[in-house]
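Asks: here is the input, now give the coordinates:
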Amino acid sequence: MDNNLHKYNIKHILIAVVIWEVIFWALLGSFYYYIADKEVLRFENQFFLWGLVIIPLLVMGYFVVLQWKNKTLSQLAPNKLLRYLTTPVSEVKSFFKFFLLRNGLALLIIALANPQYGKSKNKMVAEGIEILIALDISNSMHAMDLDPSRDRLTVAKMSIDRLLHNLHGDKIGILVFAGDAFLQVPLTQDYRAVRMFLQSITPEMMTNQGTSISLAIDKCIENFDMENGVNKAIIVMSDGEDHEGEAEEKAAAAKELGIIVSTVGMGTTNETPIPEYKNGKVIGLKKDYAGNTVFTKLNEDMLRGIANAGGGRYTKAEGNFVNMEELLETIKRLEKTEMESDLYSDFEDQYHWFLALGLILLIGEFFITESRSGVVHKLQDYEI
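Replies: As a prediction, the model looks like this:
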């Protein structure tokens, strides 16, 4: 008998695990990207998907345990004696046992996020306009100069939530930006979905920091369908610390296309430090490369200039409240157009499928041993 059969061939197992990890994350990423544009599918508790970070940790822990087992066997006895002291192990069964455990946990996490399917599809015709909110999520939006208990971004999100209560038949979407920009919520009349995605927005979503309002306006224009004849508006919510410039020119260009650009100032004109976060906790104040504390303040002149160039209005946050009445009046003066859209008014929970399959996999893992036996034993003796 080959004495190596009493130890784990970590190289072979590693190849199998890496192949599966690539397949799993590619499938999950493709599915998530697909449902981002589909109102028929959604996760009710999207926050729980962050629990999937456990999976890479589990993979690393698995290989640490395998190495520890091999090291322990080497210390137990010389290879020639292992055949008399231990049972041969099957790397195929070891991988399959881990496969069931890893995927069972992944399915339980997905079940916690509660995938939902829209089962009731109705056509809805309403008069409205299209509004894209460009929300600044740069690090400076962590500043707490508006409210001692809330940062600028939290106040902005609360204001957007209140804005949703005053919209009827209008389509709204959210684009987040810092040094880069991307569409977080496509234009929709499903305000409940907008609120759900709104809660998950944080500055940590953007790896490329800085503030480029010009890029945000450009991206908003790209995400409008300029051929549908519906009037359009952009609302930029920012502290106005634009690091790229050209924002007024982009707002003027949007106005020429018939898109009104309004701005909301998030912050005060007094310099204030920016909290530094790690793992969701404040660990100090943000500093530059020289070790000096970084300060931020509202640039009202910049935001007023953008609103003037875009034919819209400028309004400013006061405390934890943003009075958007005048801004809304500007938007409401736009001629509303009849829009037909699919509305999924009733969503059905699908978590039970993932929960059941996850439990089946975990129970199956419990009954599988790693000892070599039967067909698996014979298959493993062949070298491919």
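
Asks: rest of the way, CA atoms for contacts and neighbours
Replies: OK.

Asks: distance of Leu81 relative to His377?
Replies: Per C-alpha to C-alpha, to the nearest Å, Leu81 is found 21 Å from His377.

Asks: so which of the two has more stuff around it?
Replies: His377 (17 against 11; other C-alpha atoms under 10 Å).

Asks: host element of that one?
Replies: Here His377, judged by DSSP states H and E, is contained in helix 374-380.

Asks: another one to check against the first:
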Amino acid sequence: MLELTWPWFLLLTPLPLAMIFLPKAKPKGNGIWWMHTEQLIHNQDMKAASGRFQLGFLCLALSWVLLVLAMTKPVWLGEPTKVVPSGRDLLIALDLSGSMQVADMALNNQSANRLEAAKSVLSDFIEERRGDRIGIIVFGSKAYLQAPLSFDTKTINQLVQEAQIGFAGEQTAIGDAIGLGIKRLEDKPSDKKVLILMTDGANTAGRVQPEQAATFAASQDVRIHTIGIGADSMLVQSFFGSKVVNPSSDLDETLLKNIAAQTGGEYFRAKSTDDLRAIYQTLDTLEPTPAEDIWQRPLTSLFHWLGLGAIAFLGLALLSNREVIWRKGGSHDAV
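Replies: Okay, the predicted model is just below:
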């Protein structure tokens, strides 16, 4: 459906007709005109010139009409489409430190490292968060924003899959990751700011202490859910044979529990890929997406097309009358 934003501009359409009522220009003196024989225009040429003049006048009129329509700023209203309303601003802080390469997880019945398992589960989780703005923070020795808050879950997922171990360093800067998350969530509604922190170790780097970052997060109404990832037992081969070790001995569960409790979040322990899936299902219930859909009609502006059309017809008018003006100007000489 076509809609005019400023329809009152249509009142300008008959403006060129006002030229009829303008006084005619009068020459200041009398001129004697002499027609050269070689410049006589035959009847056939006169008819052709008259036709070109009429075409030029028509193009000029169309140019004016299109210009007036462009000034009304017309828009085309498309069909109503369903849009999920904005939900939470959800940041996911993903640990890329060297310990995330420990292969104590499983994907499709095959051994996988912690980052591969996290990517797989995160991909499904992000796809389900329609209506939320999702952002990704990666951290190791330093914290970086991998993807800013966006509704584009497809691009967010792609950036998650591109993250690699060691991109941010080999150590673990939990405090810096929280600090960066707080900065990216500032000036957002207090009931919609959520940070999910996933790590497999303890704070070993960074300029900000995790406890201080958690205190500041609580003052800024940022809720932090923490996830400790890593199996509690793993069979490894050594020179003396196989033995069972705890690959998560460096995980600081006490710190993660305190961060979650201080900010009103929850702490989760993921010892397997299935645990991760269950955790993110629980997070879906703790941080639900909007339930009601809203409808909107897309607007397509037609202003630039009408403006280009007006310029095109003006050019045609000038080209059509060019030969007519030349012939009339060249057929007589004033003496």
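
Asks: quantify their similarity with the TM-score.
Replies: TM-score of the superposed chains, computed with TM-score structural alignment, normalised by the length of structure 2, equals 0.52; 199 aligned residues with a C-alpha RMSD of 3.4 Å.

Asks: which part of structure 2 lines up with the helix holding His377 of structure 1?
Replies: Helix 374-380 of structure 1 corresponds to no residues in structure 2, going by TM-score structural alignment.

Asks: and the corresponding residue of structure 1 for Gly98 of structure 2, how many neighbours?
Replies: Here Gly98 of structure 2 is matched to Asn139 in structure 1, going by TM-score structural alignment. For Asn139 of structure 1, the count of nearby residues is 22 (other C-alpha under 10 Å).

Asks: these two touch, right, Asn139 of structure 1 and Pro203?
Replies: Yes. The criterion here is C-alpha atoms under 8 Å, and Asn139 of structure 1 meets it with Pro203 at 5.9 Å.

Asks: and the gap between the closest residue to Thr315 of structure 1 other than its chain neighbours and Met324 of structure 1?
Replies: Take Thr315 of structure 1 and drop its neighbours on the chain: the residue closest to it by C-alpha to C-alpha, 6 or more residues apart in numbering is Val264, 4.9 Å away. Distance of Val264 of structure 1 to Met324 of structure 1, given as C-alpha to C-alpha: 8 Å.

Asks: equivalent analysis for Ala178 of structure 1, please.
Replies: Going from Ala178 of structure 1 to Met324 of structure 1 by C-alpha to C-alpha gives 23 Å.

Asks: same deal with Ser262 of structure 1?
Replies: 10 Å.

Asks: now swap in Gln184 of structure 1 and tell me
Replies: 22 Å.

Asks: cool, and Gly240 of structure 1?
Replies: According to C-alpha to C-alpha, Gly240 of structure 1 and Met324 of structure 1 sit 17 Å apart.

Asks: between those two, which one's more packed in?
Replies: Between Gly240 of structure 1 and Met324, counting by other C-alpha under 10 Å, Gly240 is the more crowded of the two (26 against 19).

Asks: which residue in structure 2 lines up with that one?
Replies: Using TM-score structural alignment as the criterion, Gly240 of structure 1 maps onto Gly201 of structure 2.

Asks: you'd agree its match is up against Ala173?
Replies: No. The pair Gly201 of structure 2 and Ala173 fails to qualify as a contact (C-alpha under 8 Å) at a distance of 9.8 Å.

Asks: part of a strand, is Val75 of structure 2?
Replies: Yes. Val75 of structure 2 sits within a strand when classified using DSSP: H, G, I helix; E, B strand; the rest coil.

Asks: circling back: element containing the match of Gly240 of structure 1?
Replies: Using DSSP H and E, no helix or strand contains Gly201 of structure 2.

Asks: list the contacts for it?
Replies: The neighbours of Gly201 of structure 2, taking C-alpha atoms under 8 Å, 6 or more residues apart in numbering as the test, are 99, 172, 228, 248, 250-252.

Asks: so where do the strands sit in the stretch 251-384 of structure 1?
Replies: Taking DSSP state E, counting those that start in this stretch to define them, one finds strands in the stretch 251-384 of structure 1 at 259-265, 272-273, 275-278, 281-285, 295-296, 311-318, 321-322, 337-349.
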